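>>> The following block contains a protein sequence and its predicted model.
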Amino acid sequence: MSETKIKSVLVAQDIKTLDPTKLTPLSPEVISRQATINIGTIGHVAHGKSTVVKAISGVQTVRFTSEFKRNITIKLGYANAKIYKCTNPECHRPGCYRSFRSNTEDSPLCDRPGCGGHMQLLRHVSFVDCPGHDVLMATMLNGAAVMDAALLLIAGNESCPQPQTSEHIAAIEIMNLKNIIILQNKIDLVKEAAAKEQYGQILKFIQGTVAEGAPIIPISAQMKYNIEVICEYIVKKIPIPVRDFTSDPRLIVIRSFDVNKPGARVDDLKGGVAGGSILKGVLKIGDEVEVRPGVITKDLDGRMKCLPLFSRILSLYAEENDLQYAVPGGLIGVGTRIDPSLCRADRLVGQVLGAVGKLPEIFISLEVNFFLLRRLLGVKSEGGEKQSKVRKLAKDDTLMVNIGSTSTGCRVTAVKHDLAKLTLLTPVCTMEGEKIALSRRVDKNWRLIGWGTIKKGTLIEA
């Protein structure tokens, strides 16, 4: 990632001339301002996920005091980057590939000494930086819901696989993610023989998994070695996802904020901001939107009720770029008129935002077709083989279920063969056919035990 300062000249957007049928993820007015591909960074704790994102995008995803103190990612981090290729034929690969911040102009000059060619914008990507710590598995699964591809980080100075490396691979397998690039990081800390030995371990580990056949790139994120190679592989190995621009818009919320400073005057208060990824359709400034399930309350009899939130879009942002309209892909900040107290501290995470009256139903119980893993991943058990086996589902089991960006507890009320009925602790906005991940509490931590598909469910009473 070059440190060269480049002035920001971006292609203008105009709602009046917007025609969703003519948009593609590579349309200049789209790719200039917002990312259209979501790439997750996954892997074991402290293997360098956040450092790689910073090396490519120039953005520090570790933003909270608690994260700095413990040197781990706790919340989902996010950062956008533009990837370019120099048009000068004398500028050879991989050095002709470069990445810059999201607000960089679309055709900067190549910064390689003696080149002087112009760079051509090829991709605008959004990184979803997932935590690698075992107790934060639910957060990682929420991030996996919006990923189109993944960078799997493996530290060169540790044996492979580490516990969460296996768990994250299983999670992306569940999410049906097929585009993976493996980064053998911290290569500057080991001798060549040790790096080659670990390369063999990686090949053995990915055999038979969704990552089999994925390219393995030796890098040093800290020293910025081989970052251009990652950029080249992102362009060549990760296909542009097929996007639906014409359906009713739907965004899943993975972060939410109150952007007001403490002590702000009443007249200066701004509405809450929802951050997430658009699954389909186009959101425009001025659109009327609905957020489901919305505010969840209980009546005196203990019955749950949901009050969807209705609002208007006041602003749209993709990192530092303001938008007139936003399309699927990338992480988008949606400024609304919703009471900021309902959005602060990620309170809207797991909710769905979209066109009024066009969102899926809200369910309080689900019938799922489930599949269990043979053994627990990421558990170094002292009890050996027996202890790491996944116990079958039984009535009254307490599980955690991940649906899209929602994590909620649930109780198993019935099991028959590979079908289970789950009563949820909090209502979810979802639909039949949606994939879910199932986790069980093992040694005080939630562990991934399997996945399932929603067959049907019980709607919440209006």
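Cool, got the structure.
>>> all contacts plus neighbour counts: C-alpha atoms, from now on.
Fine.
>>> Thr165 and His44 touch, don't they?
Yes: with contact defined as C-alpha atoms under 8 Å, Thr165 reaches His44; the gap is 5.1 Å.
>>> Need the residues touching each of these two.
Counting by C-alpha atoms under 8 Å, 6 or more residues apart in numbering, the contacts common to Thr165 and His44 are Ile154.
>>> Neighbour count: the two, which is higher?
His44 (25 against 22; other C-alpha atoms under 10 Å).
>>> Which residues are in contact with the more buried one?
Residues in contact with His44, defined by C-alpha under 8 Å, 6+ apart, are 132-133, 153-154, 162-165.
>>> Which members of those residues are positioned in strands?
153-154 (DSSP state E).
>>> this is the comparison structure:
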Amino acid sequence: MTTVKQRANAHLPPKVMSTSGRLTIGFVGYGRVGKSTLLQALLNNKIDLSKRKTHPTSELHVVSAHIYKCSFPNTPCYRSRVNGNVVPALCGFPGHELNSMVLSRDVSFVDCPGEVQFASTMLGALCLVDVIFILSTATGVFTQSPSFELLAAANILGKKVVVIQSMIDSTNETRGMQCIEPLIIPISAWNRTNINEVCKVISDISVEEYDDHSPVGMLIYSNCTEVDQESGDTILTIYGRLLKGTFKQNQRLEIRPGAVSLDEDGRPKCNPIIIELTSLESEGGMPTSGSLISVKAAINYDLVGNLVTDMTGYISGDVGSLPDVFSALEIKVSLLPFMFNPYTEELEVTSKILENEKLLMTIGMLSTSATVRKVMDNAVIDFAIH
């Protein structure tokens, strides 16, 4: 492990944007704002109007779907289906009943937890997706809700954002329109109001093309282990997003940070985990970069079992190609002017960061505690990571 200091950004080549690649969309929003209900509507699942979900989402829920559009030019007719379901053959919209439907977009949806206690999981998921759909209720004032923080975080990450005003069936038109701006799509997932408009927005979004030719790099968002009943081997299954490169069968992969120990001088040392793939699956078919995938490998549980209980936020890739692991960071920060207090349910002025203060840091999808060692000029802070 080493200490890293702030460095100037290297010159980066221009981004290549495309509307044809696979798109990963994260649904975020605090509280019961209808994220899972909107997901059901987009997947064309039946929604039981007599039963509204009472338990919150506590972990990431990932599902893949296809967006179809009418083959007739310049028509606002769209349909969506979960992968594996029957493809709509005909448009069916008034005036276009006999027109065929064509595939417009492959998309993966990530339903994020909305309760305040799962805030680090929600913020970490922002790094996993291309586009962020922030949901806010029609009766709430967006700038006075915790969704304000999500919009600020998305802006810092440079993510594309669509704000969706949900539950418009629960308010009058005048009250709902007070919150609507050009950025916002008003919907009712229960009544499927404006779901077609959401599909159109998804189809038209352009994102940066991914690199299939670089060494493999994958961000892990979940994992589990199970015993194969036939061979008796312990199988490790890793779920993540392939950020670059392309996996191959029987490929050797490195997982970082892995195990952390002390060297002869008492300094932290990173010991990556090495695995060999036995199988891989992709949400969208072929496991190309940008896809949400799962990979499996047989492991020696006695040696690494305690290291793979929770690898959320870890990275995996070609052996020897992954970045260094750091034990301390020097970061320039920009504090948001306000933060949401879940106890008073109000926005409050953000307090200054103090020396020796303990903070929860979410970097990518990995959260850890850190102690502020020094606060310097220009908002540069020296953190010791635990």
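It's in. Everything numeric in this text was worked out from a predicted model, so none of it was measured.
>>> Superposing both, give me the TM-score.
Aligned and superposed, the two chains score 0.83 in TM-score terms (TM-score structural alignment, normalised by the length of structure 2); 359 aligned residues with a C-alpha RMSD of 3.0 Å.
>>> so the top strand by length along structure 1 corresponds to what in structure 2?
Counting by DSSP E, the longest strand found in structure 1 is strand 445-459. Aligned by TM-score structural alignment, strand 445-459 of structure 1 corresponds to no residues of structure 2.
>>> who's in contact with that strand?
134-135, 137-138, 167, 171, 174, 361-373, 375-377, 390, 400, 431-441.
>>> next one: stretch 182-189 of structure 1
Contacts with stretch 182-189 of structure 1, where a contact means C-alpha under 8 Å, 6+ apart, come from 47-48, 151-157, 195, 199, 214-222.
>>> Is it possible to mark the buried ones in these?
Buried members of those, scored by 16 or more other C-alpha atoms under 10 Å, are 47-48, 151-157, 195, 199, 214, 216-221.
>>> any chance you could map the helices in structure 1?
Applying DSSP state H to structure 1 gives helices spanning 28-31, 49-57, 65-70, 137-144, 163-174, 192-206, 227-237, 340-343, 384-388.
>>> Work out the gap between the second one and the centre of the chain.
Mean-position distance between helix 49-57 of structure 1 and its chain equals 15 Å (C-alpha atoms, centre = their mean, to the nearest Å).
>>> Please apply the same query to the first one.
The gap between where helix 28-31 of structure 1 is centred and where its chain is centred comes out at 21 Å by C-alpha atoms, centre = their mean.
>>> repeat for the longest one
Helix 192-206 of structure 1 sits 28 Å away from the centroid of its parent chain (C-alpha atoms, centre = their mean).
>>> of the contacts of strand 445-459 of structure 1, buried ones?
By neighbour count, with 16+ other C-alpha under 10 Å, the contacts of strand 445-459 of structure 1 hold 134, 137-138, 167, 171, 174, 361-370, 372, 375-377, 390, 400, 431, 435-440 as buried.
>>> Spatially central residue for structure 1, please.
Gly143 (3.4 Å; C-alpha atoms, centre = their mean).
>>> hmm, back to that, list the buried residues of the longest strand of structure 1.
Residues of strand 445-459 of structure 1 classed as buried: 446-457 (neighbour count, 16+ other C-alpha under 10 Å).
>>> Also stretch 246-265 of structure 2?
246-247, 252-258.
>>> now stretch 200-219 of structure 2
For stretch 200-219 of structure 2, burial by neighbour count (16+ other C-alpha under 10 Å) applies to 200, 202-203, 205-207, 209-212, 215-219.
>>> Most widely separated two among the residues you listed?
Lys200 and Pro215 (34.2 Å; C-alpha to C-alpha).
>>> Would you confirm that Lys85 of structure 1 contacts Gln120?
Yes: between Lys85 of structure 1 and Gln120 there is a contact at 5.3 Å, judged by C-alpha under 8 Å.
>>> between those two, who's got more neighbours?
A count of neighbours by other C-alpha under 10 Å puts Lys85 above the other of Lys85 of structure 1 and Gln120, at 27 against 18.
>>> residues touching that one, list them.
Applying C-alpha under 8 Å, 6+ apart, we find Lys85 of structure 1 in contact with 96-98, 119-122.
>>> what residue of structure 2 matches up with it?
Using TM-score structural alignment, Lys85 of structure 1 pairs with Lys69 in structure 2.
>>> What's the match for Ala41 of structure 2 in structure 1?
In structure 1, Ala41 of structure 2 lands on Ala55 (TM-score structural alignment).
>>> Relative to structure 1, which residues correspond to stretch 353-373 of structure 2?
The alignment of stretch 353-373 of structure 2 onto structure 1 (TM-score structural alignment) covers residues 393-413.
>>> end-to-end on the matching stretch?
End-to-end distance for stretch 393-413 of structure 1: 10 Å, by C-alpha to C-alpha, to the nearest Å.
>>> Mind listing what's buried along it?
For stretch 393-413 of structure 1, a neighbour-count test (16+ other C-alpha under 10 Å) marks 393, 398-413 as buried.
>>> same deal with stretch 70-78 of structure 1?
Using 16+ other C-alpha under 10 Å as the test for burial, stretch 70-78 of structure 1 gives 72-78.
>>> Closest one of those to Leu26 of structure 1?
Nearest member of the buried residues of stretch 70-78 of structure 1 to Leu26 of structure 1, counting by C-alpha to C-alpha, is Tyr78, at 20.9 Å.
>>> correct me, but Ile331 of structure 2 touches Asp377?
No: Ile331 of structure 2 is beyond contact range of Asp377, at 11.5 Å (criterion: C-alpha under 8 Å).
>>> What's Leu23 of structure 2 aligned with over in structure 1?
The alignment partner of Leu23 of structure 2 in structure 1, by TM-score structural alignment, is Ile37.
>>> That match - how many residues pack around it?
Look at Ile37 of structure 1: counted by other C-alpha under 10 Å, it has 26 neighbours.
>>> doesn't His124 make contact with it?
Yes: in this structure Ile37 of structure 1 lies within contact range of His124 using C-alpha under 8 Å: 7.0 Å.
>>> Against Asp287 of structure 1, how distant is the most far-flung residue of structure 1 relative to its centre?
Farthest-out residue of structure 1 from its mean C-alpha position, per C-alpha atoms, centre = their mean: Gly114, at 38.6 Å. Separation of Gly114 of structure 1 from Asp287 of structure 1 (C-alpha to C-alpha): 49 Å.
>>> now Pro25 of structure 1
From Pro25 of structure 1 to Asp287 of structure 1 the distance is 21 Å (C-alpha to C-alpha).
>>> ends of stretch 197-213 of structure 2, how far apart?
Stretch 197-213 of structure 2 has its terminal residues 35 Å apart, counting by C-alpha to C-alpha.
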